[in-house]
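Chemist: with the sequence up front, the predicted model follows.
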Amino acid sequence: MRTNKDRIRHAVGFEIIALILSIPIMSFFFDFSLKEISVIAIAGSIMATLWSYGFNLIFDKGMLKFKGNTLKTPKIRILHVFLFEGGLLLLYLPMVAWYLNISLWQAFIMDASLVGFYLVYTFSYNWAYDKLFPVDHYPHHSQTA
């Protein structure tokens, strides 16, 4: 399992890189000002950071309980991404619709348009993070040989 410090580093790094990439993309494709997009992106980033910390902690504890380790295969990574993004979507849509004065449907279409980016980004970021900051996936087994 990852430490709390490591989980915080993971979540903050994820959000900083996502903001740098997503704000100009969203502003360009959705024809809102950089200011409008920055407000919803930063609010969404804070929301996502808190969601990321809690979701990943629960997901890893679930893996330990049901699998006995936290090793994420490509199938598990795909499940992880879809569950994470689906939960975030439910949290994020009402705020976007309210702030941009658009319907929930328009907010959904806007968010769904970014899902492809975030699915690839989340998968890539987490894979790279695990390579840069490896963790012992079998905490209950001794390392003696």
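Modeler: The structure has been received and is ready for your questions. Numbering: from 1, shown residues only.

Chemist: CA atoms for contacts and neighbours, from now on please.
Modeler: Will do.

Chemist: need the longest helix for the chain.
Modeler: Longest helix in the chain, counting residues (DSSP state H): helix 34-67.

Chemist: which parts of that helix are buried?
Modeler: Residues 37-38, 40-41, 44-45, 48-49, 51-53, 55-57, 60-61, 63-64 are the ones in helix 34-67 that count as buried (16 or more other Cα atoms under 10 Å).

Chemist: swap in stretch 115-126?
Modeler: So stretch 115-126, judged by 16+ other Cα under 10 Å, has buried residues 115, 118-119, 121-123, 125.

Chemist: now, among these, which is nearest to residue 8?
Modeler: Using Cα to Cα, residue 125 is the member of these that lies nearest residue 8, at 14.4 Å.

Chemist: now do the SS call for the closest one.
Modeler: helix (DSSP: H, G, I helix; E, B strand; the rest coil).

Chemist: please name the nearest non-neighbouring residue to it.
Modeler: residue 14 (7.0 Å; Cα to Cα, 6 or more residues apart in numbering).

Chemist: ok, structure two:
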Amino acid sequence: MPLHLAPRARRIVQAVLYESFAIAFVAPVLMIVFDQAPLSSLGLTLTMSSIALAWNYGFNALFERWEARQVVKGRSRWRRAAHGIGFEGGLAMILVPVMAAWLGLSWWAALVANLGLLLFFLVYTVVFTWLFDRVFGLPASAQVRLQ
């Protein structure tokens, strides 16, 4: 039986868990791929994570508001894909300039460098959200209402 949380608590728990797992993966990858010192890669990861955490909370609030107005309820594969693409696309627009400045890259180079992370996080977002929904249940906005 899923653990049900109030909407605000659900969004906070989802965002914190999502970012915690992301930090554990991304910091070592940045250190290796960009030949960064451990503290520099951790600093960049924490900066990007903080930005992503705020984006995660805000994006999910907007997505659930949109979702609540939809006639068809539930989270199909297509809706999950739209969620992942919307989340990652918006986040990329924010993070590319941050990566460019931190790593001393052009915006184009930062975008290209960010593509590997984007592909990973696109899959990660869809899988994480599916697993999160399995543990905590669907939010009220996605539940089928009996009439």
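Modeler: Good, I have the coordinates. As the structure is a prediction and not an experimental result, all values here were calculated from the model.

Chemist: quick check: TM-score for this pair?
Modeler: The pair, once superposed, lands on a TM-score of 0.88 when counted by TM-score structural alignment, normalised by the length of structure 1; 141 aligned residues with a Cα RMSD of 1.8 Å.

Chemist: mean deviation, the longest helix of structure 1 versus structure 2?
Modeler: Following the fit onto structure 2, the mean deviation recorded for helix 34-67 of structure 1 is 1.0 Å by mean Cα distance after the TM-score superposition for structure 1.

Chemist: beyond that helix, next helix or strand please.
Modeler: With elements assigned by DSSP states H and E, the helix or strand that comes after helix 34-67 of structure 1 is helix 74-100.

Chemist: so what does that following helix touch, helix or strand wise?
Modeler: On a contact count with 3 or more Cα pairs under 8 Å, 6 or more residues apart in numbering; DSSP states H and E, helix 74-100 of structure 1 meets helix 34-67, helix 104-132.

Chemist: any chance of the ones you listed in JSON lines, plus distance to residue 89 of structure 1?
Modeler: Output for those, formatted as JSON lines (distance: least, Cα to Cα, whole Å):
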{"stretch": "helix 34-67", "distance to residue 89 of structure 1": "10"}
{"stretch": "helix 104-132", "distance to residue 89 of structure 1": "8"}
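
Chemist: quick one: closest of those to residue 74 of structure 1.
Modeler: helix 104-132 (9.1 Å).

Chemist: equivalent range in structure 2 for the closest one?
Modeler: The alignment of helix 104-132 of structure 1 onto structure 2 (TM-score structural alignment) spans residues 107-135.

Chemist: next, the mean deviation of that stretch compared to structure 1.
Modeler: Counting by mean Cα distance after the TM-score superposition for structure 1, stretch 107-135 of structure 2 comes out at 1.0 Å.

Chemist: show me how far that stretch is from its chain's centre.
Modeler: 7 Å (Cα atoms, centre = their mean, to the nearest Å).

Chemist: next, count neighbours for the corresponding residue of structure 1 for residue 77 of structure 2.
Modeler: Counting by TM-score structural alignment, residue 77 of structure 2 lines up with residue 74 in structure 1. Counted with other Cα atoms under 10 Å, residues neighbouring residue 74 of structure 1 total 11.
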